[in-house]
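> Next come a sequence and a model predicted from it.
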Amino acid sequence: MTATASAHVRPARPADLPAVAGLAAEHAAYERALPPPADLARRLETLLFGQAQPPRLSVFVAELGDGDIVGYASCAPEVSTWDGDEYLLMDCLFLRSGHRGLGIGPMLMAAVAADARARGLGRIQWQTPAWNTDAIRFYDRLGARATEKLRYSLPLDVEAD
């Protein structure tokens, strides 16, 4: 049985969030970034299953036939001032080592594309580190086009209510 025959992609459920948080930590380590917060599963639960309807964030998981979650993709709508429209920002797409190149990535991308269409959005944007040549080849094969920009992040001190 091939990986794609034994894998399927579905929206994340509350019980999946510890696995998604674990994959996010692996993803951060893979991309040489700081680890996510220790309470990531709780934070995701608020974003995905809180009171906002429809939820702003979507998370899809790649699950093997044995129930093991080996990958995820997350996305949310954003606005482009230059284009004067909305698009879907794919924040993360990650597959655990050993599950890449088996057809699961395109399944996750298809779920993200379906989410964009369901929201009435005609475009998806995302980023990947310039050193991640495997991801770049994958996205190029999908027909995606890269743009040259640097992403900045400015941490702000925000007091909780």
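Arrived safely, thanks for sending. Residues are numbered from 1 along each chain as shown.

> For the rest of this, base every contact and every neighbour count on C-alpha atoms.
Noted.

> Show me which residues of the host helix or strand of residue 23 are buried.
Element membership for residue 23, per DSSP states H and E: helix 17-30. Buried positions in helix 17-30, judged by neighbour count with 16 or more other CA atoms under 10 Å: 17-21, 23-27.

> Stretch 77-97 now?
77-78, 86-91, 93-95.

> Run through the neighbouring helices and strands of the helix holding residue 23.
Helices and strands touching helix 17-30, by 3 or more CA pairs under 8 Å, 6 or more residues apart in numbering; DSSP states H and E, are helix 40-49, strand 69-80, strand 85-95.

> ok, 10 Å please
helix 40-49, strand 58-64, strand 69-80, strand 85-95 (3 or more CA pairs under 10 Å, 6 or more residues apart in numbering; DSSP states H and E).

> And these: which comes nearest residue 5?
strand 58-64 (9.0 Å; CA to CA).

> Okay, buried residues for the closest one please.
Buried, per 16+ other CA under 10 Å, within strand 58-64: 58-64.

> Comparison target below:
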Amino acid sequence: MRPAVPGGFTPDDITIDTTAAIVTCPAGHTVALSDPSGQHQQRKASFGDLCTECPLREQCTRAKAGRILTIRPHHDLQAAARHQAATDPDWQADYRRWRPPVERAVAWLVHHGNRKLRYRGTIKNDTWLHTRAAALNLRRLINLGLTHIDGAWHLDPATT
């Protein structure tokens, strides 16, 4: 997560208790979390005047009105996922193992100007995406040694 001020505090440095609806900053100031509102059911914590004389203000915010945090509905789940990503060696190993092939597949998918949708409507674009993915998968299988012998498809086990 990026801090509001370079080198400052991130939302992970702030204690957010969504169950009790309170937020505590690193300086120990506690404010209430608003009720969910808007289309996305976001909640806000506004520190306002508490930031005026705070000794940690320079590390927390540049806003004249003080720090305002926006908490989204899945905050607890996202915070737990960030914690797992930072501390779980098994998760990190899986991420290192699977990220390069996924990034490569996405790069293949958007290659040659395919970053933009070609058609109007979800059905045509969904068909196009599935066709493109199928063509890329077929190309990958051919590169791995897929052959058609005596009416049957075979994949060379030495190349997989």
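Perfect, thanks for sending it. Since the structure is predicted, the reported quantities are computational estimates derived from the model, not experimental observations.

> Quick TM-score on the pair, please.
After superposition, the two chains reach a TM-score of 0.22 (TM-score structural alignment, normalised by the length of structure 2), with 57 aligned residues with a CA RMSD of 4.7 Å.

> Looking at the helices and strands packed on helix 17-30 of structure 1, spot the one closest to residue 107 of structure 1.
Nearest of these (CA to CA): strand 58-64, 8.1 Å.

> Please report how far the nearest residue to residue 71 of structure 1 once chain neighbours are set aside lies from residue 61 of structure 1.
Among residues not flanking residue 71 of structure 1 along the chain, residue 95 sits closest, at 4.1 Å (CA to CA, 6 or more residues apart in numbering). Remark: distance between residue 95 of structure 1 and residue 61 of structure 1 (CA to CA, to the nearest Å) = 10 Å.

> any shared contact partners between these two?
Here residue 95 of structure 1 and residue 61 have 69-73, 108 as joint contacts, going by CA atoms under 10 Å, 6 or more residues apart in numbering.

> Separate out the buried members of these.
Buried subset of those (neighbour count, 16+ other CA under 10 Å): 69-73, 108.

> and the residues you listed as CSV, adding distance to residue 136 of structure 1?
Output for those, formatted as CSV (distance: CA to CA, whole Å):
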residue, distance to residue 136 of structure 1
69, 23
70, 20
71, 18
72, 18
73, 16
108, 16
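
> Kindly indicate which of the buried residues of strand 58-64 of structure 1 lies nearest residue 125 of structure 1.
residue 58 (14.5 Å).

> okay but that closest one is in contact with residue 74, surely?
Yes - between residue 58 of structure 1 and residue 74 there is a contact under CA atoms under 10 Å: 5.5 Å.

> Common neighbours of these two, please.
In contact with both residue 58 of structure 1 and residue 74: 11-12, 90-91, 111-112, using CA under 10 Å, 6+ apart.

> possible to save those residues as CSV with distance to residue 140 of structure 1?
Shown next, in CSV, are those (distance: CA to CA, whole Å):
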residue, distance to residue 140 of structure 1
11, 25
12, 27
90, 16
91, 18
111, 18
112, 17
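
> Which member of those residues is positioned nearest residue 137 of structure 1?
residue 90 (17.2 Å).

> For structure 2, which segments are assigned as strands?
15-17, 22-24, 30-32, 43-46, 68-71, 146-149, 152-155 (DSSP state E).

> need those in JSON lines with distance to residue 126 of structure 2 and mean neighbour count, can you?
Shown next, in JSON lines, are these (distance: least, CA to CA, whole Å; neighbours: other CA atoms under 10 Å):
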{"stretch": "strand 15-17", "distance to residue 126 of structure 2": "40", "mean neighbour count": "17"}
{"stretch": "strand 22-24", "distance to residue 126 of structure 2": "43", "mean neighbour count": "18"}
{"stretch": "strand 30-32", "distance to residue 126 of structure 2": "44", "mean neighbour count": "17"}
{"stretch": "strand 43-46", "distance to residue 126 of structure 2": "35", "mean neighbour count": "19"}
{"stretch": "strand 68-71", "distance to residue 126 of structure 2": "33", "mean neighbour count": "16"}
{"stretch": "strand 146-149", "distance to residue 126 of structure 2": "27", "mean neighbour count": "12"}
{"stretch": "strand 152-155", "distance to residue 126 of structure 2": "27", "mean neighbour count": "11"}
